[in-house]
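[1] What would the 3D arrangement of this be:
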Amino acid sequence: MATTSTNGLGRSIYSYSDLQGFAKQIQDRTSHKPTIGIICGSGLGSLADKVEDSIVIPYSDIQHFPVSTVKGHHSQFVIGILKGKTVICMKGRFHLYEGYPAWKLAAPVRVMSLLGVQTLVVTNAAGAMNKSYKVGDIMLMKDHLYLPGMAGNNPLVGPNMEKFGERFISTTRLYDSSLRKMARVIAKEMGYSHLIQEGVYAMVCGPSYETPAELKLLSVSSDVIGMSTCPEAIVAKHCGMTVFGLSLVTNKCVTDYDETEVDGPNHGEVLETGKLREDIIQELVAEIVAKID
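    Here you go, the predicted structure:
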């Protein structure tokens, strides 16, 4: 594969034809034409298990496509029907801490766009900085604080791909308010209103979890913290997609140095909480997908 563009720092990035090649390899494997994309976060891969008449395409089967290396991420696309809508699920995403640059993390979103996806549902596991949040709560994302992006690691750095969108995009209303409102109504109908929060997601690079000092700083403007989502959401916006995001609170963040009985978060805890809430997350996302126009 020839990558013909650079990101301004002399590093090769996927060209538009590269992305078209990825999309064609997927199209050649299925007759489905997805209009909704779903990115499954840590411990939330079971979301894809509800997809019917599905075809599974491992990322490793797509020539030159990146693969996920994190436990709890299965590194495959699942394409099929969910509640009457044709969807493509990423059962496994990529992260900055795996060594991937931001533009590569979000490349699958561009591929989804080329396949016809118009709405992106992005999920993640996150730690709660907001003291009122409980483990197992589900936070609807109304905004984000993208720390790596503010430091120059934005997925849109480099030559602009005009076929997707303009050079400069507004992210003031990145996460769709009407879908958040719909999610609240659906959660109430399902009897899960007590689990629903709405707030701001902060993204750091990882893979180390945050220090108490870092958490105290970020908690001024954010409610939960994680290591993903923002690059995909930004590129989805650049592609003209509607974006809906939700975070599963998998742990309470430790901000007090004297909390000696608490060791802090660990990945096993993240996966365990994902398993605990997997049925509810599946139901909620499936019903949201069913009502997306």
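
[2] Could you use CA atoms for every contact and neighbour count after this?
    Will do.

[3] Show me how far stretch 267-286 is from its chain's centre.
    Here stretch 267-286 shows a centroid-to-chain-centroid distance of 15 Å under the convention CA atoms, centre = their mean, to the nearest Å.

[4] compare with the first, here's sequence two:
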Amino acid sequence: MKNIAEKAKEAAEFIQNLTEEAPQIGLILGSGLGDLAEEIDQSVKIEYKDIPHFPVSTVEGHAGRLVIGTLKGKKVIAMQGRFHYYEGYSMQEVTFPVRVMKSLGAEFLFVTNACGGMNKNFQPGDLMIIEDHLNMTGQNPLIGPNDDQLGPRFPDMSSAYDKTCISAALHAGESLGLRLQKGVYAGITGPAFMTAAELIMLRRFGGDVVGMSTVPEVIVANHAGLRVLGISCVTDMAIGEELEGVSHEQVMAAAAKTKPKFISLVKEVIQSLPA
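    Take a look at the predicted model:
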């Protein structure tokens, strides 16, 4: 049976046969945010189902393909749709695209998501720069034998989100006149939305927003030596004491409204990075 490194190499070689681009930046585009990939110039689009060892996205709002090309003068590879643990994939499958991005030469990983806001100072439509996270999934994609060619046995997560990238994002937001929040992302497995008591618990633990993705990918990105920037789109308020019902359709609609300023922010940050 092939290991993760071998599978990632095969997937990368398949992609390299379709494009000569060597991406510097990997983008994981969350629910309702995939339109950014449509702005990539001279793009090559590859369906997940065609890539060796790739899972297939099953969630509404996730197109399910890689888009490779140039954005704001930088070589990028974007995931239009990600994979989630709640879809039935293993943590290793969920994070496999990050391994492939690293194999293709990426140095940065930008992860985005739609989330619920637990911080009472937030409001729907806010963009939050992730400063840190809480792994509340009860799982870790690095469990099992470690492959030293992929990363160290015990990766340092003390600065899981790159401080230079955070500063660049905050500066970009200021230059665009955007209201940006900063905070901690609490990652859960889903697919059920949280109960009121669970949300109160997560807020007391230090979480500002809650979502069902991002944490596994960030763990693997740090294991692989990628510099990470995380941006959350607050689509609804998830305050336990004031909890109202929410649906995936509502999340998608709210993400769509926030899309223009989200896209502007990511493009501004990409442009600010060194070539």
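
[5] now the helices for the second structure?
    With DSSP state H as the definition, the second structure shows helices at residue ranges 4-16, 91-94, 96-104, 163-176, 196-205, 215-224, 248-272.

[6] now these as CSV including distance to I231 of the second structure and mean neighbour count?
    CSV is the format used below for these (distance: least, CA to CA, whole Å; neighbours: other CA atoms under 10 Å):
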stretch, distance to I231 of the second structure, mean neighbour count
helix 4-16, 26, 18
helix 91-94, 19, 20
helix 96-104, 17, 24
helix 163-176, 9, 17
helix 196-205, 19, 16
helix 215-224, 12, 24
helix 248-272, 9, 18
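
[7] Quick check: which of the ones you listed is nearest to H133 of the second structure?
    helix 215-224 (7.1 Å; CA to CA).

[8] what helices or strands is that closest one leaning on?
    If you count contacts as 3 or more CA pairs under 8 Å, 6 or more residues apart in numbering; DSSP states H and E, helix 215-224 of the second structure packs onto helix 91-94, helix 96-104, strand 127-135, strand 227-237.

[9] how about JSON lines for the ones you listed, with distance to T58 of the second structure added?
    Shown next, in JSON lines, are those (distance: least, CA to CA, whole Å):
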{"stretch": "helix 91-94", "distance to T58 of the second structure": "12"}
{"stretch": "helix 96-104", "distance to T58 of the second structure": "15"}
{"stretch": "strand 127-135", "distance to T58 of the second structure": "23"}
{"stretch": "strand 227-237", "distance to T58 of the second structure": "21"}
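
[10] Go through these and name the closest to P191 of the second structure.
    helix 91-94 (14.6 Å).

[11] if we can go back for a sec, so which of the helices and strands packed on helix 215-224 of the second structure is nearest S264 of the second structure?
    Each of those was scored for nearness to S264 of the second structure using CA to CA, and the closest is strand 127-135 (11.6 Å).

[12] and T123 of the first structure, how many residues sit next to it?
    Burial of T123 of the first structure is recorded as 26 neighbouring residues (other CA atoms under 10 Å).

[13] swap that for I28 of the second structure, sorry
    Residue neighbour count, defined by other CA under 10 Å, stands at 25 for I28 of the second structure.

[14] Show me what it lines up with in the first structure.
    Alignment note: I28 of the second structure maps to I39 in the first structure; criterion TM-score structural alignment.

[15] Can you add distance to L71 of the second structure and give the helices of the second structure back as JSON lines?
    Formatted as JSON lines, the helices of the second structure follow (distance: least, CA to CA, whole Å):
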{"stretch": "helix 4-16", "distance to L71 of the second structure": "18"}
{"stretch": "helix 91-94", "distance to L71 of the second structure": "25"}
{"stretch": "helix 96-104", "distance to L71 of the second structure": "16"}
{"stretch": "helix 163-176", "distance to L71 of the second structure": "16"}
{"stretch": "helix 196-205", "distance to L71 of the second structure": "36"}
{"stretch": "helix 215-224", "distance to L71 of the second structure": "21"}
{"stretch": "helix 248-272", "distance to L71 of the second structure": "7"}
